[in-house]
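Chemist: Here you go, sequence then predicted model.
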Amino acid sequence: MRIRCFLIYFLLIISCATRHGMMGKVLRFIERTQLPVYLTPMAKGDIDERHPQFHGIFAGNCSTESVQKEVYNADLILSIGSMNSDFNTGGFTYRLSQKKAIEFHTYHTKIFYAVYDKVDMRELLPDLTEHWPTNIIRQYNGTQNNIEPVILDAKHQTEIVHEYLWHKLPDFIPEDSIVVAETGTSEFGIFNMRAPKGVTFLTQILWGSIGYSVGAALVGKDDNRRVFVLVGDGSFQLVCQEISSMLRFKTNIVIILLNNDGYTIEKFIHEPDRAYNNIQMWRYHNSFEYFGDGLKQNRDQAITGFAGQVKTQEEFEKAMTQVLNETEKIHFIEVVMPAMDAPKSLVLTIEGTREYKKREQEEHE
């Protein structure tokens, strides 16, 4: 069997990287085998996307066409720590054949249709690395980073649409930053976004909890790493009081709030005319002022930088340039976006989930 493709899922490796030291073992396996590497959304950031063997993000129909073609045409797929949840599979749109898939898990290994209990990837992977046949090792010379180019039509060349935002944002995220992406348009936006070197991504792809991101942004304070929070207007309204903590603890966090007038992901799931998915509009960019910026304090607080609303691509890029230059300050960029504009990956995931549920229902009838 000719091996052409190596697919990595990584969820269990993310949890085991701390408890079992798996990431180092996985990297040694990758470099030993020289196979092309794909990540699922849960694993984004675990491997430097400039690594010569990295070749894209795989999430079923949410992947770029070139990634889908390469993965589905593979002769053998090695899956490490797979977690086939709805968001991680592009709405259950994986079409991976069990006839050519080997799955490595924490407590078992699955080879095609057979499951081997207690064959632990923590022990198996190092052995496989050591005994990988030298006669099948080929230096991988494929094209890196299957990210499709963005060409905006005339209508969208000034306003801030998702297609533009996720293509441009990496230019303003320094290496080794932490990106916290809220459930909804933000987490789907980063699926196929280019990842700067050393960036850690935090998302809720498994549980889909909303409102966690603003508080979670405080995680980077003690690591001396710049934190970028990507949060929707609806989710922000659940946890806005954490802005007070950011000011109090003198952080330099960058809050990028996507204001598209409501719970956009829910509008796609339940149709756009449900009243409960529309929310009270706030003056989001005034949050620093409301939570005490400039008031006399009994302790020092964060120094505020940009705090404003941007509606055009030019305004966005000007604001983000200020963010890059003022590294010691906390910033709040309210990005006004068209209602019902969404990342392509989100739309495809919703469609895939609907089809999956429809098939399940038909099977039970």
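Modeler: Good, I have the coordinates.
Chemist: From here on, just use CA atoms for contacts and neighbour counts.
Modeler: Fine.
Chemist: tell me the contacts of Gln157?
Modeler: Taking Cα atoms under 8 Å, 6 or more residues apart in numbering, we find Gln157 in contact with Gln313.
Chemist: Tell me the secondary structure of Glu70, please.
Modeler: Following DSSP: H, G, I helix; E, B strand; the rest coil, we place Glu70 in the helix state.
Chemist: Second structure follows, compare the two:
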Amino acid sequence: MKTLSRSVNMSDHIELAKFLFVRLHQLGVGSIHGVPGDFNLTILDYVEPAGLTWVGSANELNAAYAADGYARIKGISALITTFGVGELSAINGIAGAYAERSPVVHIVGTPSTAMQDAGTCLHHSLGDGDLRVYSRLYKSVTVAQTNLRDPKSAPQQVDAILRQCILESRPVYIELPTDMVSALVPCSVLESPIDLTVTSSQELHDADIDAIIERIHTSKQPFIIVDGFASRYGIVSEVNELVRITGIPTATTPFGKGIVNEAYPNFYGLYEGVIGTNIPITWAEKCDLILRIAPLNSNVNTLSFSTIPEAQRTITFNKDSINICDTTTFRDVDIKAVFQAILQRMPQDKLPHNEVYPQQLHHPLQELTALPEPTADGVVDQGTFYRRISSFFRPHDIILAETGTASIGSREFILPEKTQLLNSSIWLSIGFMLPAAQGVALAQRELGASGKCLPGRVILFEGDGSFQMTSQAISDIVRNRLNVTVFLLNNDGYTIERLIHGMSAHYNDIQPWRYLQSASYFGAPEDDESYPVTTRRVGNWGQLMNLMRDEDFSDGKGFKMAEILMAKDDAVESLKTLVNKAKSSAQ
């Protein structure tokens, strides 16, 4: 049974708000994101007494984005907003967390139960007396919802919804009315940790596991495609072990990049169908068995669905189901237990002896080593920037790539072992990654302080247009003295939109900002060795190469920002190809 618990100083009863926060603390939450508002102020009084840190976000949208980033690193996060205006400001971020499976607990301070029952015409409402309307909106973007109205059932409600948040790896929604904040509940419940055991109604027998293994053994040209939900399902280590011991040619989707150790000799980068260079689609189409692990079937992630293989030659591993070549389906299974059983029962002396395919498949490292030295005074181009900047990365770094040119370009990163890459492959809300970086940096600091991870840098690649969406996140980063390195790609506007439509249209222009002054504007300390602020402006390759060797910039301590000047019509070739194909199909 998977449980997480810490000792709690208990009396017979405890206030409901404190109970909730202690439970979150037991599950590993160390900090709470959010914005104060009149319906949640008394709730916030219980944050620090429960052993948690109040982050204090500049706005609710950024708080939701940051909570998402935090959850992707620590496995759960929490966000507090006020009724109506606060929760609606956050709903975009919560929807993204739902779409991309981030376990965020959204706590909303709501009007008292008496006011809810009476249908009082309150501020932050729509004036029609319906004070539950926003909770109904949240039903579409959270996996579970609860309204804590009864002290007798509240502890069980809290435990049930937190369990769902973690096991489903999706946001949940908790309403805490003002008159319930200090309601007393039995604290004896806290002595027993929340049961996080995965229950399944169908267990795969040894014969079922052996049948899967036999499919692998008898295949002539197998192929493994790893997708991004593998991290949400907690099977990253199992998937890497499968890739390692089988030696089967392996690729990831864009969403899955960073999950597989890219140093493995049988790792061939991203499978991008007709636009891919490492794995030709003609080779993939000849594979007689494809193991497709934790897929996200969005058009962006599958290149307009072109990389989804035929079911008849595919074993698809989802969160709680397995489809074997469109002949057998197992439902309601524990996917982690399935992979562990496969690894235990797979006889390595019978692994398929597949020939290496050097003429057809290309390891990503080959592309990095083949790059010629750039001209020092040459303009930094998108075409080679992402491969060249890969030499800046180190093991244990967490790298974030914002939606747009940065996200598409990040597919060309060459990642060292034990690095993580975070991107968006279905929600695609520009501006997400800057506040997400704040949440990631906070989560990483907490894990480092607890000795649960080795220190690494948080490195963000952000476009100038995206930066302008959520720039207040810089304030949150500075306020909490977080270590974040930002590569701001300044291509003078919305380049990805220019490529899609309106290359010279004024609606794709943005106001030029003095980006390197943002940390100062948001109150970063000056000449403070405990929190150094380093900024650089890069206009050519020579300056970029010098920056990558600059120890003051590369140490990852404090706040770093490099503004990289790029042409407004420049993009990686894969993005240009994707846009042209989309235009052709639309005609």
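Modeler: Structure's in. What do you need? Since the model is a prediction, treat every value here as computed from it, not as a measurement.
Chemist: From Gln237 of the first structure, how far off is the residue mapped onto Gln382 of the second structure from the first structure?
Modeler: Under the alignment (TM-score structural alignment), Gln382 of the second structure maps onto His162 of the first structure. Using Cα to Cα, to the nearest Å, we find His162 of the first structure at a distance of 21 Å from Gln237 of the first structure.
Chemist: which of those two has more neighbours?
Modeler: Ranked by neighbour count (other Cα atoms under 10 Å), His162 of the first structure and Gln237 place His162 first, with 19 against 15.
Chemist: In this structure the more buried one contacts Ala339, no?
Modeler: No. Using Cα atoms under 8 Å, His162 of the first structure and Ala339 do not qualify as a contacting pair, with a distance of 11.0 Å.
Chemist: Tell me the residues of the first structure aligned with stretch 404-413 of the second structure.
Modeler: Here stretch 404-413 of the second structure aligns to the first structure at residues 184-193, judged by TM-score structural alignment.
Chemist: which other residues reach the matching stretch?
Modeler: 41, 44, 56-57, 63-64, 147, 162, 166-167, 170, 181, 203-205, 210, 230-232, 264-265, 342-343, 345-346.
Chemist: need the helices for the stretch 1-150 of the second structure, in chain order.
Modeler: 16-26, 41-44, 60-74, 85-99, 113-118, 133-138 (DSSP state H, counting those that start in this stretch).
Chemist: how about the second one, aligned to which bit of the first structure?
Modeler: Mapped onto the first structure with TM-score structural alignment as the criterion, helix 41-44 of the second structure occupies no residues.
Chemist: Show me what counts as buried in that helix.
Modeler: Buried residues in helix 41-44 of the second structure, defined by neighbour count with 16 or more other Cα atoms under 10 Å: 42-44.
Chemist: How far off centre is that helix?
Modeler: 29 Å (Cα atoms, centre = their mean, to the nearest Å).
Chemist: cool, the third one as well?
Modeler: Here helix 60-74 of the second structure is found 9 Å from its chain centre; the criterion is Cα atoms, centre = their mean.
Chemist: and the angle from that helix to helix 85-99?
Modeler: Interaxial angle of helix 60-74 of the second structure relative to helix 85-99 (axes from the mean of the first three to the mean of the last three Cα atoms, to 10 degrees): 40 degrees.
Chemist: Name the nearest residue to Trp132 of the first structure, ignoring sequence neighbours.
Modeler: Thr33 (7.0 Å; Cα to Cα, 6 or more residues apart in numbering).
Chemist: Return the set of buried residues in stretch 315-334 of the second structure.
Modeler: Neighbour-count burial for stretch 315-334 of the second structure flags 315-325, 331, 333-334 (criterion: 16+ other Cα under 10 Å).
Chemist: Centre of the chain to that stretch, how far?
Modeler: Stretch 315-334 of the second structure has its C-alpha centroid displaced from the chain centroid by 25 Å (Cα atoms, centre = their mean).
Chemist: and if you look at stretch 259-277 of the first structure?
Modeler: For stretch 259-277 of the first structure, the distance from its own C-alpha centre to the chain's C-alpha centre is 21 Å (Cα atoms, centre = their mean).
Chemist: Where does it end up in the second structure?
Modeler: Residues 490-508 of the second structure are where stretch 259-277 of the first structure lands when matched by TM-score structural alignment.
Chemist: mind listing the strands in the stretch 201-350 of the second structure by residue range?
Modeler: Along the stretch 201-350 of the second structure, counting by DSSP state E, counting those that start in this stretch, strands occupy 222-226, 250-252, 267-270, 289-293, 314-317, 321-324, 328-331.
Chemist: Who are the packing partners of the last one?
Modeler: Applying 3 or more Cα pairs under 8 Å, 6 or more residues apart in numbering; DSSP states H and E, we find strand 328-331 of the second structure packed against strand 321-324.
Chemist: what range in the first structure matches the strand it packs on?
Modeler: The aligned range for strand 321-324 of the second structure in the first structure is 108-111, by TM-score structural alignment.
Chemist: residues in contact with Thr353 of the first structure?
Modeler: Thr353 of the first structure makes contact with 86, 90-93 under the criterion Cα under 8 Å, 6+ apart.
Chemist: circling back: redo the buried residues of helix 41-44 of the second structure as CSV? Include distance to Asp552 of the second structure.
Modeler: Below are the buried residues of helix 41-44 of the second structure laid out as CSV (distance: Cα to Cα, whole Å):
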residue, distance to Asp552 of the second structure
Thr42, 43
Ile43, 42
Leu44, 38
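Chemist: Going by distance to Phe19 of the second structure, which of these wins?
Modeler: Minimum distance to Phe19 of the second structure across these is 11.2 Å, recorded for Ile43 (Cα to Cα).
Chemist: surely the closest one meets Ile107?
Modeler: No. Counting by Cα under 8 Å, Ile43 of the second structure stays clear of Ile107, with 9.6 Å between them.
Chemist: any idea which element Ser520 of the second structure lies in?
Modeler: Element membership for Ser520 of the second structure (DSSP states H and E) is helix 518-521.
Chemist: Flag every buried residue along that helix.
Modeler: 518-519.
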